[in-house]
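Enquirer: coordinates for the following, if possible.
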Amino acid sequence: MGEKLICNNKKAFHDYFIEERYEAGMVLQGTEVKSLRGGKANLNDSFAIVKNGEAYLHNLHISPYDFGNRQNHDPDRMRKLLLHKKEILKLFSKIREQGYTLIPLRIYFKEGKVKAELGLAKGKKNYDKRETLKQNDMKRDVQVALKERGRQNRDRD
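Expert: The predicted structure follows:
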């Protein structure tokens, strides 16, 4: 049984340099899991913090479950992340350093459990973002050229 992607944070790779990745479990309510099975989550502007020796995820929006009752969950509540104590201490010391933050990169199901992939990230400046876009454009141009060259060689044979 593999992984089933729920949502992805593409903006994180544009705005940050991702230096390390961590996998964390999440403490959720039943209606949140049902809503996630329907793919109703949004990672935009979400981030993680370490407070009192525990990690929490802020601004993760999980839409209310359509068939839920009055005990449905609050869509924007703070959710606890499940990490090992050593990982939390390491992340806490890194986050205190200048410019580091903890960003969720994606949320997915792994063996029936909801997991969040966190990235220890450092912010990009505007010129870094432009440089990354240039490099991606050049890579795409090279791929197109190689593909075209392969077609020409095939047609010649």
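Enquirer: please count neighbours and contacts with C-alpha atoms only from this point.
Expert: Fine.
Enquirer: so where does the residue nearest to Tyr108 when sequence neighbours are not counted fall, helix or strand?
Expert: Among residues not flanking Tyr108 along the chain, Leu5 sits closest, at 4.3 Å (CA to CA, 6 or more residues apart in numbering). Using DSSP states H and E, Leu5 falls within strand 3-8.
Enquirer: which elements pack onto that strand?
Expert: strand 41-42, strand 100-110 (3 or more CA pairs under 8 Å, 6 or more residues apart in numbering; DSSP states H and E).
Enquirer: what is the longest helix of this structure by residue count?
Expert: Longest helix in the chain by number of residues (criterion: DSSP state H): helix 126-156.
Enquirer: in that one, what counts as buried?
Expert: Judged by neighbour count (16 or more other CA atoms under 10 Å), helix 126-156 contains these buried residues: Lys129.
Enquirer: I have a second one here; can you model it like the first so I can compare?
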Amino acid sequence: MAGVLFGEACMTKVLDSLELLIKGLAGLCLASVLALMIAQVASRFLFNFSLAAASELSIYAMIWCVFLAAAVAFRHGDHIAMDFILNGLPKRLKLIFSIIVYLSVTLFLVIIVFKGYDLSLRAMKQVSTASGLPVGYISMAMPICSVLALIFMTEHAIKQLWVGANND
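Expert: Alright, predicted model coming up:
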């Protein structure tokens, strides 16, 4: 029992560190969006010059920010859910329904990982107009963050289902 608890504590510590890293990256992306937008507005008003790359890069940073934050939301079960149906069910049915939902979301994320990876590889040949970056770097947010979401959702599901199964 102590070995299981140690393993669980160790895994929680690793996932806490991963979450902190992801939150830092998402914050960096958001700060980049702010800095790029300020630079874009300042260049237009002060120098009568448009920084097309700033606008494009801010969109790309926002895409990464959203996908990173969405992965973290899976860890805490913070995504929007219509749980009024679930709350009205008996405990055993609620557990079965939760398992079906977790398996469905897992299937969806696995599809996003593989199809997103394929899309990203194909998009590496396409270069963005203003910044000159391969578009694959932007679309790579889908598979990478879906893998992170799978990791965090698995942890959340195990905790939720363990609690639900032990409360019967």
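Enquirer: TM-score of the superposition?
Expert: Remark: TM-score between the superposed chains equals 0.23 [TM-score structural alignment, normalised by the length of the first structure]; 47 aligned residues with a CA RMSD of 3.9 Å.
Enquirer: on that earlier part again, from the helices and strands packed on strand 3-8 of the first structure, which stretch is densest packed?
Expert: Sort those by mean neighbour count, taking mean count of other CA atoms under 10 Å, and strand 100-110 sits at the top with a mean of 22.
Enquirer: right, and the helix or strand after it?
Expert: Next element after strand 100-110 of the first structure (DSSP H and E): strand 113-123.
Enquirer: next, the angle from that next one to helix 126-156.
Expert: What separates the directions of strand 113-123 of the first structure and helix 126-156 is an angle of 110 degrees, with axes from the mean of the first three to the mean of the last three CA atoms, to 10 degrees.
Enquirer: where's Leu91 of the first structure, which helix or strand?
Expert: Under the assignment here (DSSP H and E), Leu91 of the first structure is part of helix 85-96.
Enquirer: in the second structure, which residue is most central in space?
Expert: Geometric centre of the second structure, nearest residue: Ala71, 2.5 Å, by CA atoms, centre = their mean.
Enquirer: which non-adjacent residue is nearest that residue?
Expert: Among residues not flanking Ala71 of the second structure along the chain, Ala149 sits closest, at 4.2 Å (CA to CA, 6+ apart).
Enquirer: who touches the one you found in this structure?
Expert: By CA atoms under 8 Å, 6 or more residues apart in numbering, the contact set of Ala149 of the second structure is Ala70, Ala71, Val72, Phe74, Arg75, Leu109.
Enquirer: show me these that map onto helices.
Expert: For those, secondary structure assignment (DSSP H) places Ala70, Ala71, Val72, Phe74, Arg75, Leu109 in helices.
Enquirer: got a list of what the last one touches?
Expert: Pointing back at Leu109 of the second structure there. For Leu109 of the second structure, the contacting residues are Ser146, Val147, Ala149, Leu150, taking CA under 8 Å, 6+ apart as the criterion.
Enquirer: with the third one instead?
Expert: Remark: with contacts taken as CA under 8 Å, 6+ apart, Val72 of the second structure is in contact with Glu19, Ile22, Lys23, Leu148, Ala149, Phe152.
Enquirer: please indicate which of those residues are buried?
Expert: Under a neighbour-count criterion of 16+ other CA under 10 Å, the subset of these counted as buried comprises Glu19, Ile22, Lys23, Leu148, Ala149, Phe152.
Enquirer: what helix or strand is the second one on?
Expert: Read it as Ile22 of the second structure. For Ile22 of the second structure, the enclosing helix or strand under DSSP H and E is helix 2-47.
Enquirer: again with Lys115 of the second structure
Expert: Per DSSP H and E, the secondary structure element for Lys115 of the second structure is helix 91-123.
Enquirer: show me how far that helix is from its chain's centre.
Expert: Taking the mean of its C-alpha atoms, helix 91-123 of the second structure sits 13 Å from the chain's own mean (CA atoms, centre = their mean, to the nearest Å).
Enquirer: now it: buried residues?
Expert: 94-95, 98, 102, 106, 109-110, 112-113, 116-117, 119-121, 123.
Enquirer: next SSE downstream of that helix?
Expert: Counting by DSSP H and E, what follows helix 91-123 of the second structure is helix 136-139.
Enquirer: how near is the most centrally placed residue in the first structure to Tyr16 of the first structure?
Expert: Among the residues of the first structure, Leu105 comes closest to the average C-alpha position under CA atoms, centre = their mean, at 1.3 Å. Leu105 of the first structure sits 11 Å away from Tyr16 of the first structure, going by CA to CA, to the nearest Å.
Enquirer: just Phe92 of the first structure next, same as before
Expert: Here the distance between Phe92 of the first structure and Tyr16 of the first structure works out to 18 Å (CA to CA).
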